[in-house]
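Participant: Using only what follows, build the 3D model:
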Amino acid sequence: MPPVEHPLFSRVWSWAMRHEPGDVVRGRIELLEGLSGRVLEVGAGTGSNFPHYPATVREVVAVEPDRVLREEAAVAAAKCETAHPETRIRVVDGTFEALPDDAAGPFDAVVCALVLCSVADVPASLAAAHDALRPGGELRYYEHVATDGWLGGVQRAVDATFWPRAFGGCHTHRDTVGAIHGAGFEPVRHRDVRMAPRWAPVPIAPIALGVARRAD
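Facilitator: Coordinates of the predicted model:
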């Protein structure tokens, strides 16, 4: 597998993760609350979720393809394991579409936080998540999603021009929730979140936060 390298984006993302707004942090906490057992987190970034896993989670396998972000995530994992030794966190190289052998299931949950916007193949990624879960296991998602109206037009315009190249492959106008339901997951709970006022032309403002379950 060729290495994933986005040097400029990695630096920007690393800075952004160190200065996350309180609303984003609260979203991460809500995303992870109630989890237990064995968890697969894909697109772990710098490890921003790690401090928020409940003590009932005994193992997190965190997949991150970008070398710079993965190195930061490994440091974050070591700090969290020192503070909370009941939860083991392993950071491994890999992509959502082709999970490494280190990420073999079954898992009790798969966590996706701000990653499905940037994967190359959404159906293949969700199929990998489905296969990695035990029957009845949960997909937890916290994702940029498409919207309609004038902001949807902004999303389509930036996706067709500079946005994916500037932001590590991120696409703002994806029907991620529809793709999750189409991949064989049953909705458990869902809510829409906005990261900016409705009048602000911020293409990543619409967020979906929810839980879906592998049915079989």
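Participant: only C-alpha atoms for contact and neighbour calcs from this point on.
Facilitator: Fine.
Participant: could you check the distance from M17 over to V145?
Facilitator: Going from M17 to V145 by C-alpha to C-alpha, to the nearest Å gives 19 Å.
Participant: again with A127
Facilitator: Separation of A127 from V145 (C-alpha to C-alpha): 19 Å.
Participant: tell me which residues in the longest strand seen in the chain are buried?
Facilitator: Secondary structure of the chain read by DSSP state E shows that its longest strand is strand 133-144. Buried residues in strand 133-144, counted by 16 or more other C-alpha atoms under 10 Å: 133-134, 137-144.
Participant: structure for this one too, so we can compare:
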Amino acid sequence: MSGRIKHPIFARIYAKCAGPCLERAGIGVHRDRLLAGLSGEVVEVGAGNGLNFTRYPGTVRHVAAVEPEPDLRALAEQAARSASVPVEVVEGRAEALPFPDESFDAAVACLVLCSVTDQSVALAEISRVLRPGGTLRFFEHVRSDFAGMRGVQRALDATIWPLAAGGCHTARDTGTAIAAAGFAVTELDCFEFPRTRIPLPIQTHILGAATRPSADRG
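Facilitator: Next up is the predicted model:
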């Protein structure tokens, strides 16, 4: 499986428009919550253009930042130069992480599990590269709690949204997928972001932590 996925139009729009809009809406607070207390060796899956890099706490020794999209990866390499901790940007996909088993103390998935080809494969890979007892931190937009919006999300996912948004899907039940992959979810917060007068299909988010079991996976 190639480690490269090209979405040049999406990459430009995200870097110049969507990312800054989210920052102005206050996403930085949630990024800080996501990364607080991490330590040791960390893998960030789908690092995008590196917006998390300046927010890692000093207790993190090293971040391996995996990004398959070449334009976003180039921007991440620039961002790594001013990161708060050592960051190495690596070409790769969540479904085939280029690391040995049990390489990391923690993994970070930030607004990426919506766009992976197969969540179960990606989460199995994250589990594989985590050490026993390692932590997965996640911040993702997910399926709405409201039936009407879920209908909108399903319609978008079946038509134009994934093509226009770099493979993103709006209706994934990512919290359930994390638990189904064998992680023990220890923290889970569900909230609407950003707050808008008109509901958005990517407004429902979850933020939390899960632990890779210490026992052998068999």
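Participant: quick revisit: over which residues of the second structure does whichever helix or strand comes after the longest strand of the first structure lie when aligned?
Facilitator: Toward the C-terminal end, the helix or strand that comes next after strand 133-144 of the first structure (DSSP states H and E) is helix 149-159. Aligned by TM-score structural alignment, helix 149-159 of the first structure falls on residues 147-157 of the second structure.
Participant: for the first structure, what spans make up the strands?
Facilitator: Under DSSP E, the first structure gives strands at 37-42, 57-63, 88-92, 107-113, 133-144, 185-194, 206-214.
Participant: Where in the second structure does the fourth one align, residue-wise?
Facilitator: Alignment of strand 107-113 of the first structure against the second structure: residues 104-110, by TM-score structural alignment.
Participant: cool, the last one as well?
Facilitator: Using TM-score structural alignment, the residues of the second structure aligned to strand 206-214 of the first structure are 204-212.
Participant: need the contact list for K6 of the second structure.
Facilitator: Neighbour list for K6 of the second structure: 68-71 [criterion: C-alpha atoms under 8 Å, 6 or more residues apart in numbering].
Participant: go on, G167 of the second structure?
Facilitator: By C-alpha under 8 Å, 6+ apart, the contact list for G167 of the second structure reads 114-117, 161.
Participant: now do H130 of the first structure
Facilitator: Counting by C-alpha under 8 Å, 6+ apart, H130 of the first structure touches 183-185, 214.
Participant: from those, which is closest to P106 of the first structure?
Facilitator: Nearest to P106 of the first structure out of the contacts of H130 of the first structure is R214 (C-alpha to C-alpha; 11.8 Å).
Participant: so that closest one touches F185, yeah?
Facilitator: Yes - R214 of the first structure lies in contact with F185 (C-alpha atoms under 8 Å); the separation is 4.9 Å.
Participant: anything in contact with each of those two?
Facilitator: With contacts defined as C-alpha under 8 Å, 6+ apart, the residues shared by R214 of the first structure and F185 are 130, 139.
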